[in-house]
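Engineer: sequence below, structure please.
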Amino acid sequence: MSNVVYHVPVMLQECIEALAIKPDGVYVDVTFGGGGHSREILKHLGPKGRLIAFDQDPDALNNTIEDERFELVHQNFRFLKNSLRLLGVREVDGILADLGVSSHQFDDADRGFSIRFDADLDMRMDQVSDLDARRVLNTYSEEELHRIFGMYGEVQNAKSLAKTIVTARLTKEIRTVEELKEVIRKHVPRGKEHKYHAQVFQALRIEVNKELEVLQDFLMQTVPLLKDGGRLVVMSYHSLEDRLVKNFMLKGKFKGDVEKDFYGNEIKPFKVISRKAITAAAQELEENTRSRSAKLRVAERI
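Structural biologist: Take a look at the predicted model:
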């Protein structure tokens, strides 16, 4: 499988610069995918450097890199700290996360991620999980569906959409992409079909893969793992993800004010390197539509 087809890495140079790679450092790419970022990191590492990558998607294993400095862990990055411990790694110099779904997952019709193909409603990144999109649509209450479409998809008419789905499934289970599109057709604004469907699918995908919980678990583990001066580099594609990353880098927590010590000094684990999120340059925006919603944030462990 050619890596170019699998996934075009977004903001590749910006990510590499943000990591400030030391040739003999230990780095982690928690979202290996097609391996685009990992291959670039390896180019900047010397013979003593080390790169450990994570991916829970079995398809990503086809892209592994033959290099003695490289190791691919078939695991969700919410298990980052324990997985690294098993490899004898307690501290690292940099951690990179690209939270986008890889182009390959969208382009593989059978996975049910894409609105372009008819397929079973699946959307699991990890094929062994019990929860898939079909189960969400057919078993969640109207309130729960309203919440995920509103919060995760930022769908305008989330309440009436949820009601329509709950009514439709009384007659017949919603099993495929096309069946779902048919059920919700009257809610889709004319001329904005693609955007609306994308928002609905995004909401389902985030719920199925528990993406926001996984992200919070992962971010909390980066603090004890990063050496002083180590870099945390995170690229997100959704406002909820970006908000979690931004707050965590600023305060070391997701809500509320920064903790203070006995003397009133702020206790922050990071110094924020990117005050504003870094976005793709004009040429990349033109060449790769997926880069349009990408926001890159960088912080240094203090």
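Engineer: CA atoms for contacts and neighbours, from now on please.
Structural biologist: Will do.
Engineer: for this protein, longest strand please?
Structural biologist: strand 226-236 (DSSP state E).
Engineer: who does the next helix or strand after that strand touch, helix- and strand-wise?
Structural biologist: Where DSSP states H and E defines the elements, the next helix or strand beyond strand 226-236 is helix 239-251. Applying 3 or more CA pairs under 8 Å, 6 or more residues apart in numbering; DSSP states H and E, one finds that helix 239-251 contacts helix 211-225, strand 270-272, strand 295-301.
Engineer: tell me how far the second one lies from the chain's centre.
Structural biologist: When C-alpha coordinates are averaged (CA atoms, centre = their mean, to the nearest Å), strand 270-272 and its chain have centres 21 Å apart.
Engineer: cool, and the first one?
Structural biologist: The chain centre lies 12 Å from the centre of helix 211-225; the measure is CA atoms, centre = their mean.
Engineer: buried sites along it?
Structural biologist: 215, 216, 218, 219, 220, 221, 222, 223, 225 (16 or more other CA atoms under 10 Å).
Engineer: Throw the helices and strands packed on helix 239-251 into JSON lines and include distance to residue 281, thanks.
Structural biologist: Converted to JSON lines, the helices and strands packed on helix 239-251 look like this (distance: least, CA to CA, whole Å):
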{"stretch": "helix 211-225", "distance to residue 281": "26"}
{"stretch": "strand 270-272", "distance to residue 281": "21"}
{"stretch": "strand 295-301", "distance to residue 281": "12"}
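Engineer: before we move on, the earlier item: contacts for the longest strand of the chain?
Structural biologist: With CA atoms under 8 Å, 6 or more residues apart in numbering as the test, strand 226-236 has contacts from 15, 18-20, 91-100, 222, 242, 245, 293-302.
Engineer: stretch 275-294 now?
Structural biologist: Contact with stretch 275-294 is made by 8, 10, 11, 235, 236, 237, 238, 295, 296, 297, as judged by CA under 8 Å, 6+ apart.
Engineer: ok, now with 7 Å
Structural biologist: Stretch 275-294 has contacts (CA atoms under 7 Å, 6 or more residues apart in numbering) with 10, 11, 235, 236, 237, 295, 296, 297.
Engineer: what's the span of it from first residue to last?
Structural biologist: 16 Å (CA to CA, to the nearest Å).
Engineer: quick check: buried residues in it?
Structural biologist: 277, 278, 279, 280, 285, 290, 291, 292, 294.
Engineer: the structure of the following sequence is requested for comparison with the preceding one:
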Amino acid sequence: MTLTSTDGAAGSFSHRSVLLDSAVDLLLTDSGGRYVDATFGRGGHSRMILERLAENGVLLGIDKDPQAIDESRTLAAADSRFNVFHGSFADLGQALEQAQWPQVEGVLMDLGVSSPQLDDASRGFSFMRQGPLDMRMNPRQAPSAAEWLASADEKVIADVIFKYGEERFSRRIARLIVERRAEAPISTTLELAELVAKAVPKKEKHKHPATRTFQAIRIFINRELEDLELGLRAAAEKLAPGGRLVVISFHSLEDRLVKRFMRDLARGPQMPKGIPVTAAEESSAYRLIGKASKAASDEVSDNVRARSAVMRVLERRADIAQEKI
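Structural biologist: Predicted coordinates:
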């Protein structure tokens, strides 16, 4: 995720990636290695990685957003060490096969919606700006949020809002959505935000009542958690000995998934009591690097979105034989 501000020109954004320096510090263990920025965004992490790579180091940028890919191709044209793959990080294995990289020294994932996506009203991610109710990270893929809400079953809508938004009033919200769409399609962000605000009887302090609903629909439409599971597994499998997976999460569902995945790999195989095993059989080929870290107070003061960022790091150990996940 990135910090952004508009400069007055339509569609123009400047940004600084959250946890930029610390993420790159932890990622780079070999300046001449092969690295993947699995969530290119607007290239904040990629540019710093390239600054620190040696001439023989290489970087692959991955993103599902066509606007991000346009930006990444500009960078690729300027630096021969950088290449681009248009797709989800769930397709990491395919991306590395295409690049002919059997292993990599590091993978970085900066999860969630990017600030350029959130701040561009035409993308439909924000409940604070009027725009088409889209929410697709790749607008070339169907359906949009509006299209899904126009036809989905009331129970399915409620389940999605509860599961991915942890919204306790999900059934009330879904019921009102279905009632409203019978009169006219819900086609804009502010229409949905106002509808949700009416459906939520108790408001949380300092939080818009539509926050959880917008988060849930966005996660569902873009298959974010399903892709994350696939991406984490592919990244861990492709790490070279000593290589690292660095993941920055922005909400509890993502972080919970990342935490469990890394913890289980670092813990190694769990054998039932009483079964004789050697120390080597109990050892894991992975280890956690430090504890979960968060943005410093000065970064949060500059970018309120950084307050929820959590970074976790997994390393493939160089002293233990490799294993299949």
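Engineer: returning to that earlier point: which one of the buried residues of stretch 275-294 of the first structure is nearest residue 194 of the first structure?
Structural biologist: Distance to residue 194 of the first structure across those (CA to CA) is lowest for residue 290, with 14.2 Å.
Engineer: make sure that closest one is indeed in a helix.
Structural biologist: Yes. Residue 290 of the first structure: assigned to a helix according to DSSP: H, G, I helix; E, B strand; the rest coil.
Engineer: what's the match for it in the second structure?
Structural biologist: In the second structure, residue 290 of the first structure lines up with residue 305, judged by TM-score structural alignment.
Engineer: where exactly do the strands run in the first structure?
Structural biologist: Going by DSSP E, the first structure shows strands at 26-29, 50-54, 70-73, 92-98, 226-236, 270-272, 295-301.
Engineer: to residue 137 of the first structure, which of these lies closest?
Structural biologist: Judging those by CA to CA, what sits closest to residue 137 of the first structure is strand 226-236, at 25.5 Å.
Engineer: corresponding residue for residue 196 of the second structure in the first structure?
Structural biologist: So, by TM-score structural alignment, residue 196 of the second structure is matched to residue 184.
Engineer: the second structure: matching residues for stretch 90-109 of the first structure?
Structural biologist: Against the second structure, stretch 90-109 of the first structure falls on residues 102-121 (TM-score structural alignment).
Engineer: contact partners for the residue most central in space within the first structure?
Structural biologist: Closest to where the C-alpha atoms of the first structure average out (CA atoms, centre = their mean) is residue 99, at 2.2 Å. Shown in contact with residue 99 of the first structure (CA under 7 Å, 6+ apart): 235, 236, 237.
Engineer: then residue 47 of the first structure?
Structural biologist: For residue 47 of the first structure, no contacting residues are found, by CA under 7 Å, 6+ apart.
Engineer: ok, now how distant is residue 212 of the second structure from residue 39 of the second structure?
Structural biologist: Residue 212 of the second structure sits 23 Å away from residue 39 of the second structure when distances are taken as CA to CA.
Engineer: quick revisit: quick one: which of the contacts of stretch 275-294 of the first structure is nearest residue 178 of the first structure?
Structural biologist: Closest to residue 178 of the first structure, out of all of the contacts of stretch 275-294 of the first structure and judged by CA to CA, is residue 237, at 25.4 Å.
Engineer: trace the closest one over to the second structure, please.
Structural biologist: Match for residue 237 of the first structure (TM-score structural alignment): residue 250.
Engineer: excluding chain neighbours, what is closest to its match?
Structural biologist: residue 309 (4.6 Å; CA to CA, 6 or more residues apart in numbering).
Engineer: same thing with residue 212 of the second structure?
Structural biologist: residue 165 (4.5 Å).
Engineer: let me see the contact set for the counterpart of the one you found in the first structure.
Structural biologist: Residue pairing (TM-score structural alignment): residue 165 of the second structure is matched to residue 153 of the first structure. The contact partners of residue 153 of the first structure, by CA under 7 Å, 6+ apart, come to 199, 200, 202, 203.
Engineer: tell me the one of those residues nearest residue 149 of the first structure?
Structural biologist: Nearest to residue 149 of the first structure among the contacts of residue 153 of the first structure, with distances taken as CA to CA, is residue 203, at 5.5 Å.
Engineer: any idea how far the closest one is from residue 238 of the first structure?
Structural biologist: Separation of residue 203 of the first structure from residue 238 of the first structure (CA to CA): 11 Å.
Engineer: of those two, which one has the most company?
Structural biologist: residue 203 (22 against 17; other CA atoms under 10 Å).
Engineer: so that one sits right up against residue 155, yeah?
Structural biologist: No. In this structure, residue 203 of the first structure is not within contact of residue 155 by CA atoms under 7 Å, at 8.7 Å.
Engineer: give me the common contacts of the two.
Structural biologist: residue 149.
Engineer: and residue 315 of the second structure, what's its match in the first structure?
Structural biologist: So residue 315 of the second structure corresponds to residue 300, using TM-score structural alignment.
Engineer: that match: neighbour count?
Structural biologist: Neighbours around residue 300 of the first structure, by other CA under 10 Å: 23.
Engineer: please apply the same query to residue 25 of the second structure.
Structural biologist: Neighbour count of residue 25 of the second structure, defined by other CA under 10 Å: 12.
Engineer: aligned to it, what sits in the first structure?
Structural biologist: Residue pairing (TM-score structural alignment): residue 25 of the second structure is matched to residue 17 of the first structure.
Engineer: and for residue 264 of the second structure?
Structural biologist: Per TM-score structural alignment, residue 264 of the second structure is aligned with residue 251.
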